[in-house]
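Enquirer: Have a look; sequence and predicted model below, questions after that.
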Amino acid sequence: MAHQPLSLRRAGLVSVLTVSLHLVASGIAAAQGNSSTQLRRFVDQQVGGIQKMMVPAHNTELPQPRLANGSPDPQFQTTEAKRYLGKLLFHEPARATRIIPEFGGILEHGGSASCGTCHLGEAASKSGTLLNFATGGEGRGYTDADGNFIARRRPLPDLPILRQTPLFPGDARVDALPTLTDIYKLADGTTEVNTPARGRRPLPGDTTDTRPAAIQLLATG
């Protein structure tokens, strides 16, 4: 049996991989068309059906952590008291205290927004505003002539301009990053894009978190 030179075999392998990747990409592109049918087909391919992405109708049907014996962990059980507490916290503006002036925040705006400020009940609690301001924003939206609620907030006039070039019509240019986006400098010299939940973790003495420590907040949205 004659052996092909290594360069030819590599070339053949590259050709096969190129064709394979092209076919895969073509299939994904076809599934990612503009129609709802194509979108659902793509979801089926990725996760095995859109039903797996739907929120159950009742809280009792939500997947819960299990104990070693297989029974639901009571610590994570949904109760009426927990539901009511969550609702209160969702609409509690006193928790809005992360105002950082060096990144454009105005301290006087602290305590003026909650989760419900952006996630509006009128819009099924989704954050669907074009300008998504919590602290530093005002308004909720309006109802059009057909009775549709349009979520719409606007920035307060005292917010500083942080950018010169608008990214879209109506851009107020008062934010440098998307909401809840943080950029950290890590102890190993690299940078990481994350959320405020990252904080300066891992905390001193935490041996379970093996990530490099976040030692400096470089920017926040």
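Expert: Good, I have the coordinates.
Enquirer: CA atoms for contacts and neighbours, from now on please.
Expert: OK.
Enquirer: is it fair to say S7 lies in a helix?
Expert: Yes: under DSSP: H, G, I helix; E, B strand; the rest coil, S7 falls within a helix.
Enquirer: Neighbours of it, how many?
Expert: As a burial measure, S7 scores 9 neighbours (other C-alpha atoms under 10 Å).
Enquirer: Likewise for the one 5 residues further on?
Expert: Residues lying near G12 (other C-alpha under 10 Å) number 12.
Enquirer: Over to A81?
Expert: A81: 9 surrounding residues under other C-alpha under 10 Å.
Enquirer: Look up which helix or strand it falls in, please.
Expert: Per DSSP states H and E, A81 falls inside helix 80-90.
Enquirer: take a look at this one as well, against the first:
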Amino acid sequence: MRELILIGIGTGNPDHLTLQGATAIRTADLILVPRKGADKADLADLRRAICARVLGGDDARIVEFDLPKRDSESDYLAGVEAWHDAIARAWGAAAGPAAERVALLIWGDPSLYDSSLRIAARLSPPPKVSVVPGITALQALCAAHGIPLNEIGAPFLVTTGRRLRDEGWPDCAGTLVVMLDGSCAFQTLDPTGVTIWWGAYLGMAEEVTVSGPMAEVGPKIVEMRAEARARHGWIMDIYLMRRATEG
């Protein structure tokens, strides 16, 4: 592998793919598509559909591989390190010795809460790594609700459900975006004066969104999230919370 191209493909809508991304797909020798189990087969199908649109049905360059699973029983950081090592090995094995320019289609953008760049750094020998930016879940959420990300001249913070649960709302921002939250960590907060905008499967046909005062819509989000995950076998969601400005 001489070059690895990480292509941001947005949040599930094939129209999110940029012209730069389409060019990268067309010029790659090989396109790796991860399989994440039967419950998430539609994620691989969507990657294949994007490639089919660009390549006109020519799928000879597409190679699927089984994505290793993370050990959730061990220490979190140690488990992630071992998982990333395993994924890097899977990439190398799937690419094989012949392909020089290998592409991976990355949900959202490779720069935001995605470990593809860190995994790529583990490849040996190290290839040249190129990144094609994509639409993030954060952008798709704000677009779906028709809201600005930040208030005038004010900062915002992007964090994870784990950190929100363990550390609470940071004092440095009145607007908080939460990703990778499998347990609706917003339930640990005092909902007084907080508005929440939530979305799942953003950009996909299954897209669902809810917004309103957290005290009112929080329980509804928990219920809808559980139902959607049970129906599809997986869920990708994100939410933005904003505290009312005092005075």
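Expert: Happy to help now that I have it. Bear in mind that the values here come from a model prediction, so they are computed numbers and not experimental data.
Enquirer: Once they're superposed, what TM-score comes out?
Expert: Here the superposed chains carry a TM-score of 0.24, computed using TM-score structural alignment, normalised by the length of structure 1; 87 aligned residues with a C-alpha RMSD of 5.5 Å.
Enquirer: rewinding a little: and whatever helix or strand comes next after the helix holding A81 of structure 1, what's buried?
Expert: For helix 80-90 of structure 1, the succeeding helix or strand toward the C-terminus, using DSSP H and E, is helix 115-118. Residues of helix 115-118 of structure 1 classed as buried by neighbour count (16 or more other C-alpha atoms under 10 Å): C115, G116, T117, C118.
Enquirer: ok, those vs F42 of structure 1, which is closest?
Expert: Within the buried residues of helix 115-118 of structure 1, the smallest distance to F42 of structure 1 is 29.7 Å, found for C118 (C-alpha to C-alpha).
Enquirer: Tell me how far that closest one lies from A219 of structure 1.
Expert: From C118 of structure 1 over to A219 of structure 1 the distance is 21 Å, taken as C-alpha to C-alpha, to the nearest Å.
Enquirer: if we can go back for a sec, can you put the buried residues of helix 115-118 of structure 1 in TSV and add distance to S7 of structure 1?
Expert: What follows is these, written out as TSV (distance: C-alpha to C-alpha, whole Å):
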residue	distance to S7 of structure 1
C115	59
G116	61
T117	61
C118	58
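Enquirer: Identify, from those residues, the entry nearest to A11 of structure 1.
Expert: Using C-alpha to C-alpha, these come closest to A11 of structure 1 at C118, 53.8 Å.
Enquirer: which strands and helices sit next to the one helix or strand R53 of structure 2 maps to?
Expert: Secondary structure from DSSP H and E places R53 of structure 2 in helix 41-55. When contacts are defined as 3 or more C-alpha pairs under 8 Å, 6 or more residues apart in numbering; DSSP states H and E, helix 41-55 of structure 2 sits against helix 19-27, strand 30-35.
Enquirer: Determine which stretch of the ones you listed is the most buried.
Expert: Of all the helices and strands packed on helix 41-55 of structure 2, strand 30-35 carries the top mean neighbour count, a mean of 22, counting by mean count of other C-alpha atoms under 10 Å.
Enquirer: what's the span of stretch 31-45 of structure 2 from first residue to last?
Expert: Using C-alpha to C-alpha, the two ends of stretch 31-45 of structure 2 sit 14 Å apart.
Enquirer: typo on my end, it should be stretch 34-46 of structure 2
Expert: Counting by C-alpha to C-alpha, you get 11 Å between the two ends of stretch 34-46 of structure 2.
Enquirer: circling back to that earlier point, so can I have JSON lines of the helices and strands packed on helix 41-55 of structure 2 showing distance to Q139 of structure 2?
Expert: Output for the helices and strands packed on helix 41-55 of structure 2, formatted as JSON lines (distance: least, C-alpha to C-alpha, whole Å):
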{"stretch": "helix 19-27", "distance to Q139 of structure 2": "18"}
{"stretch": "strand 30-35", "distance to Q139 of structure 2": "24"}
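Enquirer: Alright, that wraps it up for me.
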